[in-house]
Each structure stands twice: as structure tokens, then as C-alpha cells.
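Student: got a structure for you, letters missing:
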């Protein structure tokens, strides 16, 4: 039951993160005229929720774990692109939106790690 509750949280949080990434992409393109790094962020930032959703109808427990693991990799990649956008001056690391986005990414990483770990433990038993 605990995993099911987390799954709902992760579905919501990954969707909200994707919405924020799309809005950030639009901002970076229109205001900063930045198209390359932001496109990379758009791809991985929206992929997190897609993989989490796919995992919900996984063909097996192993398939569920694999999809959630991919989502975890995608959120880590998203953090990379956000940090690169900060270091290249497109985003301000002191901005509340930037801090919040990084915090959300960290929270999603922790949730996914917990889901994958508990699913792997149950799959062994």
C-alpha cells in the first residue's frame, strides 16, 4: 500500500515538474533566445513523467522497476541541464524559481530511489 501511495505522489510530482520545464523552455526560448540546452532539458524533464506513467502499466515487476529507473536517470539528467544553464548564465541560481526547480528535482530523485529500492526488495522475495 505504501508504494501505491508513493506512486500517486510521483505521478503528480513528475507531471508538475514537466509543466514547469515546459514553461521554463518557453521562457528561455522567448526571453533568452536559448534553444539548444533548453531543448535537452525539455526532453529529459518531460520524459520523467512519461516513464512513471508507463511504469504504472508495466508488464511485470521488472518492467515497472526498469521504467522507474529510467525516470530516475532522466531527472538526474534534468538537474545536469539546469546546472549547466545556471553556470552559463541563462538561469540565476539565487532565483526562487531556479532553487525551487532544483529542489523539486531532488525530491523526485529521492522518491524514485525509494520506489525502485522497495520494488527490488519485494521482487526478490
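Tutor: Arrived safely. Quantities reported herein were computed from a predicted structural model and do not represent experimental measurements.
Student: When you work out contacts or count neighbours from here on, use the C-alpha atoms and nothing else.
Tutor: Fine.
Student: Next up, identify which helix or strand the residue sitting nearest the centre point of the chain is on.
Tutor: Most central in the chain under C-alpha atoms, centre = their mean is residue 75, positioned 3.5 Å from the mean C-alpha point. Secondary-structure assignment from DSSP states H and E places residue 75 in helix 61-87.
Student: structure B:
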């Protein structure tokens, strides 16, 4: 997958997270969680763009680790929403699947660059 394709994919992920948050109820606790997931979920795409501008392998690794942390945090909030049964299951499952796939891609990219550096 190209860098431009990943930029589009992470932006689409951000939009799906925003869409999910917009559908959640307006109770205080749900609003708090919605705020958290919007912050971490949209940060994935925003920080991925920074990864694309990395000037060295070390900078790439540093920035990609931030993307990975945000993706993992987003997965955490998605799991909370799922376990609390706050969202439509089919919508949530698609977003969870994408979050897991993106996380796997980020981990793989980090492993590849770390391997190259250590050789």
C-alpha cells in the first residue's frame, strides 16, 4: 500500500470514528468517552501524515510509535463502547476491524524499519 493510499485510509478511519461518536448518546459519561475516541481516532490520521514527512529512520520510528499509541488507545475506547453496548454492533465491528488492521500495518512498518536499522 502506498503512502498516499495510507493517508486516505487513515483519513477515512478518522471520519468513521467521528461518525461513530456522532451517533452515541448524549449522557455525560458517553460524551467523555466520545471525546476521547475522537481525539485518539483522528490523531491516527493526523500523525500518520507527520510520519510521511520523517527525515530519517529514527524520526520515522519516533513518529510511527505515536501513531501506534493512538491506534491502540482508539482500540481501547472501541472495546469500551462495545462492552457497554453503546453502538450498533455491525458499525462497530467494521470500525474495530479497520482499527486492528491499521494497528497491524503500523507494527509491521515499525518492525521493517527497526530490522533495517539493526542490520
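Tutor: Received the coordinates, thanks. This one's a predicted model, so the numbers in the text were calculated from it and none came from an experiment.
Student: which residue in the second structure lines up with the residue nearest to the centre of the first structure?
Tutor: Superposed on the second structure with TM-score structural alignment, residue 75 of the first structure falls opposite residue 71.
Student: Against residue 86 of the second structure, how distant is its match?
Tutor: Between residue 71 of the second structure and residue 86 of the second structure the computed distance is 20 Å (C-alpha to C-alpha, to the nearest Å).
Student: if we can go back for a sec, contacts only, for the residue nearest to the centre of the first structure.
Tutor: Residues near residue 75 of the first structure by C-alpha atoms under 8 Å, 6 or more residues apart in numbering: 44-45, 48, 105, 108-109.
Student: Also residue 18 of the first structure?
Tutor: Shown in contact with residue 18 of the first structure (C-alpha under 8 Å, 6+ apart): 42, 45-49.
Student: Now do the same for it: its match in the second structure.
Tutor: Pairing criterion TM-score structural alignment: the partner of residue 18 of the first structure within the second structure is identified as residue 14.
Student: How about residue 101 of the first structure?
Tutor: With TM-score structural alignment as the criterion, the equivalent of residue 101 of the first structure in the second structure is residue 95.
Student: so that match, which of the three states?
Tutor: Classification of residue 95 of the second structure using DSSP: H, G, I helix; E, B strand; the rest coil returns helix.
Student: Can you tell me the number of residues neighbouring it?
Tutor: The local packing count at residue 95 of the second structure equals 18, with neighbours defined by other C-alpha atoms under 10 Å.
Student: Cool, thanks, talk later.
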